[in-house]
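1. Sharing a model prediction with you, sequence too.
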Amino acid sequence: MSWIVLILSGVLEAVWATALGKSAGFTKLWPSVVFVVAVLASMAGLAYAMREISTGTAYAVWVGIGAALTVLYAMVFGGDGFSIVKLLLILGLVGCVIGLKLVH
């Protein structure tokens, strides 16, 4: 169960990071609300997962999932340019996250 919660928390990290960017320094209400709700849920999930998963592994997986999804979202919807190099680097990041799960 901890791994499922950790993965969902990583997804929420991408949500709050994206919402933070769209909040324009907390001057836009709804992106700011999404940020607050998502960051609280993401941190709570990370804390829950750390009860059974070591801090280093949990944090690295959480950040890896959040970073990969944030970059993918920005490439697809946010105007960041797509490149094969970016895609390969994201796949490398995902591979490292999977590797951490396998050795845990």
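-> Alright, I've got the coordinates. Residues are numbered from 1 along each chain as shown.
2. hey, let's count contacts and neighbours off CA atoms from now on
-> Will do.
3. What lies in contact with stretch 60-69?
-> Stretch 60-69 is contacted from outside by 6-7, 9-14, 46, 90, 93-94, 97, 100, using Cα atoms under 8 Å, 6 or more residues apart in numbering.
4. Oops, could you answer that again for stretch 26-43 instead?
-> Against stretch 26-43 from outside (Cα under 8 Å, 6+ apart): 8-10, 12-13, 15-17, 19-20, 22-23.
5. Okay, one more to line up with it:
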Amino acid sequence: MSWVILILSGVLEAVWATALGKSEWFTKLWPTVTFFVALILSMAGLAWAMRDIPTGTAYAVWVGIGAVLTVAYAMLTGTEPVSLVKVLLMLGLIGCVVGLQLVGSAAPEA
């Protein structure tokens, strides 16, 4: 269950990062509200997941998911240009996140 919460928290990281950009320095109401709600839920989920997942692994997975989804959304909406190199780097991040999950779940309990 911790991994599910961590993944959802990573998705919420992408939501708050995107909302932060759209809030225009907190001058637009709904992007600002979205930012704060997603931020709180994302951080709470990360903290909850870190009860069972090592801190370094949890944080790297959380950031990786948030980064990939934020860039993917920006590319899909035309905010950021698409390039083969960016797509390959995003796939590399996804591979690292999956690898950390596999290594993290294989680690013995302390």
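-> Structure received. As the structure is a prediction and not an experimental result, all values here were calculated from the model.
6. Can you pull the TM-score for these?
-> Overlay of the two chains. TM-score (TM-score structural alignment, normalised by the length of structure 1): 0.99; 104 aligned residues with a Cα RMSD of 0.6 Å.
7. May I ask which helix or strand encompasses the residue most central in space within structure 1?
-> In structure 1, the centroid-proximal residue (Cα atoms, centre = their mean) is G66; its distance is 1.4 Å. Secondary structure from DSSP states H and E places G66 of structure 1 in helix 55-77.
8. The helix or strand just after that helix vs structure 2, average offset?
-> Heading C-terminal from helix 55-77 of structure 1, the first helix or strand you meet, by DSSP H and E, is helix 84-103. Compared with structure 2 after fitting, helix 84-103 of structure 1 deviates on average by 0.4 Å (mean Cα distance after the TM-score superposition for structure 1).
9. Now do the buried residues in helix 84-103 of structure 1.
-> 90, 93-94, 97 (16 or more other Cα atoms under 10 Å).
10. got a markdown table for those residues, with distance to L29 of structure 1 too?
-> What follows is the buried residues of helix 84-103 of structure 1, written out as a markdown table (distance: Cα to Cα, whole Å):
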| residue | distance to L29 of structure 1 |
| --- | --- |
| I90 | 31 |
| L93 | 33 |
| V94 | 33 |
| V97 | 34 |
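11. Among the residues you listed, which one lies nearest to G56 of structure 1?
-> V97 (11.7 Å; Cα to Cα).
12. now the residue located most distally from the centre of structure 1, what's its secondary structure?
-> Centroid-distance maximum for structure 1: T27 at 23.0 Å, with Cα atoms, centre = their mean. With DSSP: H, G, I helix; E, B strand; the rest coil as the basis, the three-state label of T27 of structure 1 is coil.
13. Alignment lookup: it to structure 2.
-> By TM-score structural alignment, T27 of structure 1 lines up with T27 in structure 2.
14. how much space is there between that match and G21 of structure 2?
-> In this view, T27 of structure 2 and G21 of structure 2 are 11 Å apart by Cα to Cα, to the nearest Å.
15. list the buried ones in the strand or helix carrying L8 of structure 1?
-> Remark: L8 of structure 1 resides in helix 2-22, with elements defined by DSSP H and E. Buried residues in helix 2-22 of structure 1, defined by neighbour count with 16+ other Cα under 10 Å: 2-3, 5-20, 22.
16. one step back: and the helix holding G66 of structure 1 against structure 2, how far off on average?
-> Helix 55-77 of structure 1 versus its aligned partner: 0.3 Å mean (mean Cα distance after the TM-score superposition for structure 1).
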